[in-house]
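Novice: Let me see the structure of the following:
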Amino acid sequence: MSTSPGRWSDLDRPPLRAEALRSALIRPGGLWTRLRVVETTGSTNADLAAAAAAGEAAPGEVLVAEEQTSGKGRLGRGWSAPARSGLFFSVLLDPGPEVPAERLPWLPLLAGVAVAGALSRAAGVDTALKWPNDVLVTVEGEERKLGGILAERTPTGAVVLGVGLNVSLRADELPVPGAGSLTLAGAAGTDRDPLLRAVLRSLDAWYTGWVAAGGDPATGGDPAVGPVRDAYAAGCATLGRAVRAELPGGGELRGTAVALDGEGRLVIQEADGARRPVGAGDIVHLRAT
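Specialist: Predicted structure coming up:
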């Protein structure tokens, strides 16, 4: 029998305690109705979307993976990390007719606010948001991507919201040089159970308040904090920065990120003063010259 350590044997990365998580998060009248933890899967977003399409998942379901082998990022990019090194989960949400379709782009921005705020409180690190859906931390004086959020519509109109966060990744495990983790950012704690509880409770508060306001980002949000639009603007590291927007299909736009419009798009002011909203694409923060 082999005595070599496997990917599940890292004592610094204990497994999530599924039953304790369910006890803490599932309550009558609450947003979360079911929570499952699987050892490994390709993509929690893909799995939860398939379950919803088959009628096997209802709104409020949470699917967590200890390891993702084919995690999904924006623009079709992959997302992978060592087993038990992060939080990789998806939730099924259905805002219903209360939220008009034109306000749904605020949902991943809302999730960014919820995640960043929860991690700041629970892990004791400063976080920021890069438009539209990246969570940033500072590692050795540099902005690093801690994680990201991906929202996908289902044929029934519900939304699968996926979150991937690097928790205990060490420097030699980073997938790309610009990545970071809570450990590398000097987090006070990296126990994934309380971190996941904090994130899901925060998402519950922000989402419930937003839906109750008909998805209006100017009024809906966490009652204890404020509206989604204000909270996102306050925590967004992109606003006020010189940026380059790499647009879908090619081409780019350079200027200063000056605002978010009513649909959550990033408004970029070009050198000639013209303002253009960007709804999709990669944003690169440029260094001041």
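Novice: going forward, measure contacts between C-alpha atoms and count neighbours the same way
Specialist: Fine.
Novice: Can you tell me, leaving aside adjacent residues, what's nearest to G189?
Specialist: Leaving aside its chain neighbours, G189 sits nearest to A123 (5.3 Å; criterion: CA to CA, 6 or more residues apart in numbering).
Novice: Next, count neighbours for the one you found.
Specialist: Neighbour count for A123, taken as other CA atoms under 10 Å: 22.
Novice: run this one through as well so I can compare:
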Amino acid sequence: MTSETPRRSGLRGFGHAGPSPWTDLDRPPLDAAGLRRDLVLPGGLWTSLDVVTETGSTNSDLAARAREGAAQGAVLVAEEQNAGRGRLERRWTAPARSGLFLSLLLRPDEVPVERYGWLPILVGVAAAGTLSRVAGTEVGLKWPNDLQTEIDGTERKLGGILTELSGGAVVAGLGINVSLRADELPVPAAASLALAGATVTDRATLLRALLRDFAVLYTEWTAAAGDPHASGLLPAYADRCTTLGREVRVQLPGDRELRGEAVAIDGDGRLVVRTPDGNRQPVGAGDVVHVRPEPH
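Specialist: This is a model prediction of the structure:
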């Protein structure tokens, strides 16, 4: 879900001159004070929550805070990003207030660094579960963590996740298309909750539920020192992963390609592909294409 845009920098709060955020009544602005009141609680995971009208990338902004020593639990939400980034250096753009664009600052000190790779999967499991339950639209995860839903029998991308290390912390970015209309989609393979027939598209409701659900899963995962089995994360991900059991084509680094059946997720979060000769090959990075079965 990408499109090229000129990069601008800096944050703009709600006091700047310009079009009113209420000009599109279908897309009201988020109430930062109300969100903080409900989510930033004593003893809870979330320690701060800021909403900005516009920024380049919430991940970049929160990564800068992490380098300055910001505490775990900071949440930064943007009503609009003009230089949002996805996996494989892809750009992510969407109209103002049409989705949830946020980043989380996490310091999982109880977890060995080699298990940090499970964090984007954890974000994906939380997001897919929340959207399926609250929005009433079944959401799955294409490996490793693309949020997918079906529209007219076709898999479409609803959102994506990007995690980065900064200042000893993990910054986890999440973008979800909520109210995009058909003529606003950046590519035909994109989707939004509204287009998928969601029963709830109120962003504040979705954001509250998402952050609460994530906090529960994250607490269980860190309590298990990041162990994907003991925390229940691996089976929860396997249940949501739309790639398992499918014929896939994986674009690997170095312009290589792997074809076969996606048969498992291993203990490191890698996709295990069984090739036509019966070998099982784990894939740690790559772009997966679900191959449609040949018609009989």
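Novice: So after superposing, what's the score?
Specialist: Scored against TM-score structural alignment, normalised by the length of structure 1, the superposed chains reach a TM-score of 0.93; 277 aligned residues with a CA RMSD of 1.3 Å.
Novice: where along the stretch 51-200 of structure 1 do the strands fall?
Specialist: Applying DSSP state E, counting those that start in this stretch to the stretch 51-200 of structure 1 gives strands spanning 61-65, 71-72, 78-79, 86-93, 127-130, 134-139, 142-153, 159-166.
Novice: would you turn those strands into TSV with mean neighbour count and distance to A242 of structure 1?
Specialist: Below are the strands of the stretch 51-200 of structure 1 laid out as TSV (neighbours: other CA atoms under 10 Å; distance: least, CA to CA, whole Å):
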stretch	mean neighbour count	distance to A242 of structure 1
strand 61-65	23	37
strand 71-72	23	28
strand 78-79	15	27
strand 86-93	26	31
strand 127-130	25	13
strand 134-139	24	17
strand 142-153	21	15
strand 159-166	25	26
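Novice: Present these as CSV; the columns should include distance to T219 of structure 1.
Specialist: Listed next are the strands of the stretch 51-200 of structure 1 as CSV, based on distance: least, CA to CA, whole Å:
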stretch, distance to T219 of structure 1
strand 61-65, 26
strand 71-72, 31
strand 78-79, 34
strand 86-93, 20
strand 127-130, 20
strand 134-139, 23
strand 142-153, 22
strand 159-166, 22
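Novice: among the ones you listed, which is nearest G264 of structure 1?
Specialist: Closest to G264 of structure 1 of the strands of the stretch 51-200 of structure 1 is strand 127-130 (CA to CA; 12.9 Å).
Novice: which secondary structure elements does the closest one contact?
Specialist: The helices and strands touching strand 127-130 of structure 1, judged by 3 or more CA pairs under 8 Å, 6 or more residues apart in numbering; DSSP states H and E, are helix 106-123, strand 134-139, helix 228-235.
Novice: rerun that using 6 Å as the cut-off
Specialist: Judged by 3 or more CA pairs under 6 Å, 6 or more residues apart in numbering; DSSP states H and E, the packing partners of strand 127-130 of structure 1 are strand 134-139.
Novice: what stretch of structure 2 does the strand it packs on fall on?
Specialist: Aligned using TM-score structural alignment, strand 134-139 of structure 1 spans residues 146-151 in structure 2.
Novice: and that stretch, how far from structure 1 on average?
Specialist: Compared with structure 1 after the fit, stretch 146-151 of structure 2 shows a mean deviation of 0.8 Å (mean CA distance after the TM-score superposition for structure 1).
Novice: any idea which helix is longest in structure 1?
Specialist: For structure 1, the longest helix by residue count, based on DSSP state H, is helix 192-212.
Novice: what number of residues lie near G153 of structure 2?
Specialist: 7.
Novice: now R197 of structure 1
Specialist: Residue neighbour count, defined by other CA under 10 Å, stands at 18 for R197 of structure 1.
Novice: That one maps to what in structure 2?
Specialist: Using TM-score structural alignment, the equivalent of R197 of structure 1 in structure 2 is R208.
Novice: do the same with G250 of structure 1
Specialist: The alignment partner of G250 of structure 1 in structure 2, by TM-score structural alignment, is D255.
Novice: Identify the spatial nearest neighbour of P82 of structure 1, chain neighbours not counted.
Specialist: Excluding its sequence neighbours, the residue lying closest to P82 of structure 1 (CA to CA, 6+ apart) is E67, at 6.8 Å.
Novice: so how far is G99 of structure 2 from the aligned residue in structure 2 for that neighbour?
Specialist: By TM-score structural alignment, E67 of structure 1 lines up with E80 in structure 2. Taking CA to CA, to the nearest Å as the criterion, E80 of structure 2 is separated from G99 of structure 2 by 8 Å.
Novice: now swap in W46 of structure 2 and tell me
Specialist: From W46 of structure 2 to G99 of structure 2 the distance is 21 Å (CA to CA).
Novice: What is the corresponding segment of structure 2 for stretch 32-44 of structure 1?
Specialist: Residues 46-58 of structure 2 are matched to stretch 32-44 of structure 1 when aligned by TM-score structural alignment.
Novice: show me the contacts for P228 of structure 2.
Specialist: P228 of structure 2 makes contacts with L234, as judged by CA atoms under 6 Å, 6 or more residues apart in numbering.
Novice: so what corresponds to it in structure 1?
Specialist: Using TM-score structural alignment, P228 of structure 2 pairs with P217 in structure 1.
Novice: do T130 of structure 2 as well
Specialist: Here T130 of structure 2 is matched to A118 in structure 1, going by TM-score structural alignment.
Novice: got it, and L271 of structure 2?
Specialist: The alignment partner of L271 of structure 2 in structure 1, by TM-score structural alignment, is L266.
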